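> below is the structure, and that's it, no one-letter string:
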């Protein structure tokens, strides 16, 4: 159950990071309002805070988070950017998530 909670927290953390980076992208590349920088900053602050909630060493958290970030970013690509995912996207995300699972299983067992 602890791993399920950690995975959920990683997904929410990834969304906070992606949103925090996507809003400035909209401002810089799509001529959106400069006011988007305020929620972007809040989202990035939320991202940092969420990473601090994991009960293990920060380096292990960052390493495991990376796998979830890759998968979440590809889902963002598919759902928000409306770019179809290819076979290599799915394989790459699967490999990243397997790496995350190995890190979590090996490091958070005891």
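Yep, that arrived. This is a predicted model, so every value here is computed, not measured.
> could you use CA atoms for every contact and neighbour count after this?
Will do.
> now the residue nearest in space to the middle of the chain: how far from residue 62?
Among the residues of the chain, the one closest to the centroid is residue 14, at 2.1 Å (CA atoms, centre = their mean). Separation of residue 14 from residue 62 (CA to CA, to the nearest Å): 11 Å.
> other residues contacting stretch 67-76?
7, 10-11, 14-15, 18, 85, 89, 93-94, 96-100 (CA atoms under 8 Å, 6 or more residues apart in numbering).
> follow-up on the earlier one: the residue nearest to the centre of the chain against residue 48, yeah?
No - Residue 14 is beyond contact range of residue 48, at 10.3 Å (criterion: CA atoms under 8 Å).
> for the protein, what spans make up the helices?
2-29, 37-51, 58-79, 87-107 (DSSP state H).
> buried set for the third one?
Judged by neighbour count (16 or more other CA atoms under 10 Å), helix 58-79 contains these buried residues: 60-61, 64-76.
> the inter-axis angle of that helix versus helix 37-51?
130 degrees (axes from the mean of the first three to the mean of the last three CA atoms, to 10 degrees).
> what does the first one give?
Regarding helix 2-29 and helix 37-51, their directions subtend 160 degrees when assessed with the same axes, to 10 degrees.
> and the comparison structure, right after this:
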């Protein structure tokens, strides 16, 4: 599975799992919301092991840019709040940083 697809799937799993905890703790949802939340977070952790990165820390750092993009997409699609220009500028900076970390030449 290509790295960007792994990171995209991991981001959805992480955000979904964290949202389940948010819904339980902050929005008063039923305790059973924690079950799919934990499963989703376990899926997230497993998916990150499929990254092509040579080292875990570098893989996690590069994943951060993709996570931020997915979080802003979640903000818009699920929470109904459209990201503003500052959100998008920040996302662009993060994606550039993630690309440098993941694909930068190593000597």
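Looks like it arrived, so ask away. These figures come from a predicted structure and were not determined experimentally.
> now the buried members of the contacts of stretch 67-76 of the first structure.
Applying 16+ other CA under 10 Å to the contacts of stretch 67-76 of the first structure, the neighbour count classes 7, 10-11, 14-15, 18, 93-94, 96-97, 99-100 as buried.
> for the aligned residue in the second structure for residue 59 of the first structure, give its distance to residue 49 of the second structure.
In the second structure, residue 59 of the first structure lines up with residue 57, judged by TM-score structural alignment. Distance of residue 57 of the second structure to residue 49 of the second structure, given as CA to CA: 11 Å.
> equivalent analysis for residue 86 of the second structure, please.
Residue 86 of the second structure is 32 Å from residue 49 of the second structure, by CA to CA.
> same check on residue 65 of the second structure?
17 Å.
> residue 21 of the second structure too?
Distance from residue 21 of the second structure to residue 49 of the second structure, by CA to CA: 23 Å.
> over to residue 66 of the second structure?
Residue 66 of the second structure sits 15 Å away from residue 49 of the second structure, going by CA to CA.
> same check, this time on residue 97 of the second structure
21 Å.
> now for the closest residue to residue 51 of the second structure other than its chain neighbours: which residues touch it?
Among residues not flanking residue 51 of the second structure along the chain, residue 3 sits closest, at 5.4 Å (CA to CA, 6 or more residues apart in numbering). Counting by CA under 8 Å, 6+ apart, residue 3 of the second structure touches 50-52.
> if I line the two up, what does residue 3 of the second structure land on in the first structure?
Per TM-score structural alignment, residue 3 of the second structure is aligned with residue 6.
> rewinding a little: so which of residue 86 and residue 49 of the second structure has more stuff around it?
residue 49 (14 against 9; other CA atoms under 10 Å).
> skipping adjacent residues, who's closest to the more buried one in space?
Per CA to CA, 6+ apart, closest to residue 49 of the second structure is residue 56, 8.0 Å.
> for residue 101 of the first structure, same thing?
residue 64 is the one closest to residue 101 of the first structure (CA to CA, 6+ apart), at 7.4 Å.
> about what we covered before: which one of the buried residues of helix 58-79 of the first structure sits closest to residue 39 of the first structure?
The closest of the buried residues of helix 58-79 of the first structure to residue 39 of the first structure turns out to be residue 76 (CA to CA; 18.1 Å).
> what is the neighbour count of residue 79 of the second structure?
Residues lying near residue 79 of the second structure (other CA under 10 Å) number 10.
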